[in-house]
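Enquirer: got a structure for you, letters missing:
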């Protein structure tokens, strides 16, 4: 039986991932790291209140698979510096932790279009994060690059609500190379992450949005 660690359980993908992990008999225990208690009760769940600015001090028993669903927006974070801390620094520190305790697989949610040399600040930060975590000695590193995430969020984002309508309407015209730009349900991303975690493959893998969907067919 395996033990999973989920970081970012409060977010759109993370909350879906948590429910899927708790329901999956493949995992005996599911540990989550949070700033504040989620006040959830489940026989498989282990909740740890952690200081994300001091991850190196965390002590954990053997963990097989680590799911990283950390992510924010510049608006929510308050500044570009605060955004970098969540979407880059914390993720890289988590990869360092994974190497230290010999985790088998690290699965990370990034973004479609992530590139280290992108002129877009958001995509550049995601791209820098991807390149950084690849340097750690972890047998399996899976980087998921979903398109616009669909699903019910805890907070309302007006711009994203409008974007969701436009993406759903335009999705019917996206075929071939454009298929990966279709909006994707957060639950689909969560299920795909678990699918790849349970697979026998290792190495560094980049899974784009259309591949995420196809992995569940």
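Expert: Good, I have the coordinates. All figures in this text were calculated on a predicted structure; none of them were measured in a lab.

Enquirer: contacts and neighbour counts: CA atoms only from here.
Expert: Will do.

Enquirer: which stretches of this structure form strands?
Expert: 2-7, 27-34, 45-49, 65-68, 105-109, 140-145, 149-150, 184-185, 203-208 (DSSP state E).

Enquirer: Switch those over to TSV; also include distance to residue 131 and mean neighbour count.
Expert: Shown next, in TSV, are the strands of the chain (distance: least, Cα to Cα, whole Å; neighbours: other Cα atoms under 10 Å):
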stretch	distance to residue 131	mean neighbour count
strand 2-7	19	21
strand 27-34	24	19
strand 45-49	28	15
strand 65-68	15	25
strand 105-109	12	24
strand 140-145	10	23
strand 149-150	23	20
strand 184-185	24	20
strand 203-208	11	16
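
Enquirer: Save these as TSV, and put in distance to residue 92 too.
Expert: Shown next, in TSV, are the strands of the chain (distance: least, Cα to Cα, whole Å):
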stretch	distance to residue 92
strand 2-7	12
strand 27-34	15
strand 45-49	19
strand 65-68	10
strand 105-109	10
strand 140-145	12
strand 149-150	23
strand 184-185	25
strand 203-208	15
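
Enquirer: For residue 16, find the nearest of those.
Expert: Closest to residue 16 of the strands of the chain is strand 184-185 (Cα to Cα; 9.9 Å).

Enquirer: Which other helices and strands does the closest one contact?
Expert: Strand 184-185 sits against strand 149-150, with contacts defined as 3 or more Cα pairs under 8 Å, 6 or more residues apart in numbering; DSSP states H and E.

Enquirer: got the contact list for the strand it packs on?
Expert: 164, 183-186 (Cα atoms under 8 Å, 6 or more residues apart in numbering).

Enquirer: try 6 Å this time
Expert: The contact list for strand 149-150 (Cα atoms under 6 Å, 6 or more residues apart in numbering) reads 183-186.

Enquirer: Take this one as well and set it beside the first:
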């Protein structure tokens, strides 16, 4: 039996940290990334699968693994999939901003449709656990578009029969981004000021690696609840 991690959104702030944590964790024999383009990573455990998220349901993971097994390095993994002797944990840090998406429609497609499509796809391939990066304040009834979309994703994920669904709601994220987000930078300053005097600790900014560590910890240790929401303050314990 092989234990596999499948990751979407691996090129993002949390996704990169998630890969680092998964590479270090001996429990996982392989880490499979699912993305639109190749990632600038090379690691013994890593297998990269390139997909079109608009047609993900048509992609055969097994065929992709066979294609990547040119040198026979992953022959044991292919055999394990063929014999259904794999334990799969799926991690989703997929998301964008309205600025990058350029419209609410495109934002919804990426942050909602692609996430749900990925979840259904990995469930089809045998994933027992799904761990998703949502956001503090996620609520499908919210008047804030971003929070509303995140809330809808959470509710739709609950309809997919995973053995375990972990929903992570980080506050403002700290870490080294490739691009600068002015609004988020101002949010960090405000959040730090508020939490420095002990007010509203749930809004305390959190580092990307703390979220990633919390996700891996929950994947490996939490077996009791079918659906669990992990709030930002609960992730602050991971350093």
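Expert: Now that the structure is in, tell me what you want to look at. Remember, predicted model here, so these are calculated numbers, not experimental data.

Enquirer: Any idea what the TM-score is?
Expert: Overlay of the two chains. TM-score (TM-score structural alignment, normalised by the length of the first structure): 0.93; 214 aligned residues with a Cα RMSD of 1.5 Å.

Enquirer: Minimum distance to residue 159 of the first structure: which of the strands of the first structure has it?
Expert: Nearest to residue 159 of the first structure among the strands of the first structure is strand 149-150 (13.0 Å), distances taken as Cα to Cα.

Enquirer: compared with the second structure, how much does that closest one deviate?
Expert: Compared with the second structure after fitting, strand 149-150 of the first structure deviates on average by 0.7 Å (mean Cα distance after the TM-score superposition for the first structure).

Enquirer: which part of the second structure lines up with that strand?
Expert: Using TM-score structural alignment, strand 149-150 of the first structure corresponds to residues 173-174 of the second structure.

Enquirer: Also stretch 79-86 of the first structure?
Expert: So stretch 79-86 of the first structure is aligned with residues 103-110, judged by TM-score structural alignment.

Enquirer: quick one: buried residues of that stretch?
Expert: Of all the residues in stretch 103-110 of the second structure, those buried under the rule 16 or more other Cα atoms under 10 Å are 106-110.

Enquirer: my guess is residue 204 of the first structure contacts residue 141, does it?
Expert: Yes: counting by Cα atoms under 6 Å, residue 141 is a contact partner of residue 204 of the first structure at 4.7 Å.

Enquirer: Quick one: residues contacting residue 171 of the first structure.
Expert: For residue 171 of the first structure, the contacting residues are residue 182, by Cα under 6 Å, 6+ apart.

Enquirer: And it, what's its match in the second structure?
Expert: Superposed on the second structure with TM-score structural alignment, residue 171 of the first structure falls opposite residue 195.

Enquirer: related to what we said a few turns ago, looking at the strands of the first structure, which is closest to residue 115 of the first structure?
Expert: Closest among these, once you apply Cα to Cα, is strand 140-145, at 10.9 Å.

Enquirer: tell me what that closest one is packed against?
Expert: strand 105-109, strand 203-208 (3 or more Cα pairs under 6 Å, 6 or more residues apart in numbering; DSSP states H and E).

Enquirer: In the second structure, what stretch matches the longest one?
Expert: Same thing as strand 203-208 of the first structure. Strand 203-208 of the first structure corresponds to residues 226-231 in the second structure, going by TM-score structural alignment.

Enquirer: And the closest residue to residue 82 of the first structure other than its chain neighbours, how far from residue 80 of the first structure?
Expert: Leaving aside its sequence neighbours, residue 82 of the first structure sits nearest to residue 74 (Cα to Cα, 6 or more residues apart in numbering; 7.6 Å). Distance of residue 74 of the first structure to residue 80 of the first structure, computed by Cα to Cα, to the nearest Å: 6 Å.

Enquirer: sorry, back to before: tabulate the helices and strands packed on strand 140-145 of the first structure (CSV), appending distance to residue 22 of the first structure.
Expert: Output for these, formatted as CSV (distance: least, Cα to Cα, whole Å):
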stretch, distance to residue 22 of the first structure
strand 105-109, 17
strand 203-208, 23
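
Enquirer: For residue 32 of the first structure, which of those strands is the nearest?
Expert: The closest of those to residue 32 of the first structure is strand 105-109. By Cα to Cα, the value is 14.3 Å.

Enquirer: who's in contact with that closest one?
Expert: With contacts defined as Cα under 6 Å, 6+ apart, strand 105-109 of the first structure is touched by 65-69, 140-144.

Enquirer: let's see it at 8 Å
Expert: Applying Cα under 8 Å, 6+ apart, the contact partners of strand 105-109 of the first structure are 64-70, 95, 98, 138-146, 193, 197, 202.

Enquirer: With stretch 107-120 of the second structure instead?
Expert: By Cα under 8 Å, 6+ apart, stretch 107-120 of the second structure touches 8, 53-54, 56-57, 90, 92, 94-98, 101, 130, 149-150, 152-153, 156-157, 160.

Enquirer: just the helices in the first structure please.
Expert: Using DSSP state H, the helices of the first structure run over 12-23, 74-77, 80-84, 90-100, 121-133, 158-170, 186-197, 209-214.

Enquirer: corresponding residues in the second structure for the fifth one?
Expert: Going back to what we said before, that points to helix 121-133 of the first structure. On the second structure, the counterpart of helix 121-133 of the first structure by TM-score structural alignment is residues 145-157.

Enquirer: Fine, thanks again, bye for now.
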